[in-house]
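Asks: Kindly generate the corresponding structure for this input.
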Amino acid sequence: MDHRDPLIRATAMPTDLNPYGGVFGGWLMAQMALGAGSLASRVGKGKAVVVHGTDFTFPGAMAVGDELSIYCKVSVTGNTSLTIEAEGVARDRNSEETTKVSHGTFKFVLLDDDDKPRLVHGTDD
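Replies: Now for the predicted structure:
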């Protein structure tokens, strides 16, 4: 099994639930965006803003108290952008059992100090 380090971890709390008692898909999307943004800033070595999100799926469910781990990888590197795939995996609060609960793709644009797009790798030399 491949070892992966999560970009972030969060515990689902009662305020994260929808009226049906499950964790909001929007909360899962926000956690994935936070993890993907962390990776974009690391890889891009600076400010990175999300400009697009797509292909969201929610194949599993989480309960309050479950721990969510967000795993991310860069799938496409453009001139000024990074496309990052994010996956959410829930761990049952009282066991080691895990379930994939979310997946999505985010596109980030790297910005300079003037909030203008900048190259992913270095600058024009």
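
Asks: okay, CA-based contacts and neighbour counts for the rest of this
Replies: OK.

Asks: and the residue sitting nearest the centre point of the chain, which of the three is it?
Replies: Geometric centre of the chain, nearest residue: M32, 2.5 Å, by CA atoms, centre = their mean. Classification of M32 using DSSP: H, G, I helix; E, B strand; the rest coil returns helix.

Asks: So it sits against V89, correct?
Replies: No - contact criterion CA atoms under 8 Å: M32 and V89 do not qualify, at 10.4 Å.

Asks: Following up with a second sequence; could you model it the same way so I can compare the two?
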Amino acid sequence: MPADTNAAGDIFGGWVLSQMDIAAGICAGQRAQSRVVTVALDSMSFIRPVKVGDILGIYTHVCELGRTSMAIHVEAWVRRDRIGLREKVTEGKFKFVSIDKHGNSTPIPHEDELPDYVRDGV
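Replies: Okay, here's the model as predicted:
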């Protein structure tokens, strides 16, 4: 939306970053089967601007898995002019920790402990 733009008419990078964090959090939460929190943004590259009217798509996958933490690789792509050229605009690596209801880190289940609907997407 126009309220999310800078003076040049590009979408604020912080808005794109927040959308990427939301998508990465969904990916991490599904894999952890628990609540997760963002603990680090290991890398971020803004490749091309996002313009008003672009359709933004965010794609994620788990790229590193530890005992209680994981890294999620995130790419943001746009489709220009609604049906036009598709291009990657941003990518980053977000780190999450799995936590319990008290906010303490908790182990991430092994792949064989996951429900089928989660395992099929891993």
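
Asks: follow-up on the earlier one: for the aligned partner of the residue nearest to the centre of the first structure in the second structure, which residues are in contact?
Replies: Alignment note: M32 of the first structure maps to M20 in the second structure; criterion TM-score structural alignment. With contact set as CA atoms under 8 Å, 6 or more residues apart in numbering, M20 of the second structure has these partners: I58, V74, E75, A76.

Asks: Can you check which part of the first structure the lengthiest strand in the second structure sits on?
Replies: Determined from DSSP state E, the single longest strand within the second structure is strand 86-99. Alignment of strand 86-99 of the second structure against the first structure: residues 98-111, by TM-score structural alignment.

Asks: For whichever helix or strand comes after the longest strand of the second structure, what is the distance to the chain centroid?
Replies: Once strand 86-99 of the second structure ends, the next helix or strand along the chain (criterion: DSSP states H and E) is helix 116-119. Relative to its parent chain, helix 116-119 of the second structure has a centroid offset of 19 Å by CA atoms, centre = their mean, to the nearest Å.

Asks: matching residues in the first structure for helix 116-119 of the second structure?
Replies: Helix 116-119 of the second structure corresponds to no residue of the first structure when matched by TM-score structural alignment.

Asks: got it, and stretch 62-75 of the second structure?
Replies: Using TM-score structural alignment, stretch 62-75 of the second structure pairs with 74-87 in the first structure.

Asks: ok, back up a step: tell me the buried residues in the match of strand 86-99 of the second structure?
Replies: For stretch 98-111 of the first structure, the neighbour count (16 or more other CA atoms under 10 Å) marks 98, 100-111 as buried.

Asks: what do M32 and V89 of the first structure both touch?
Replies: Counting by CA under 8 Å, 6+ apart, the residues touching both M32 of the first structure and V89 are I70.

Asks: So A3 of the second structure lies in a helix, does it not?
Replies: Yes - counting by three-state DSSP, A3 of the second structure is found in a helix.

Asks: what residue of the first structure takes the place of it?
Replies: Correspondence of A3 of the second structure to the first structure, assessed by TM-score structural alignment: T15.

Asks: Can you tell me the closest non-neighbouring residue to I11 of the second structure?
Replies: Spatial nearest neighbour of I11 of the second structure, chain neighbours left out: T5 (4.3 Å); criterion: CA to CA, 6 or more residues apart in numbering.

Asks: Nothing else from me, thank you.
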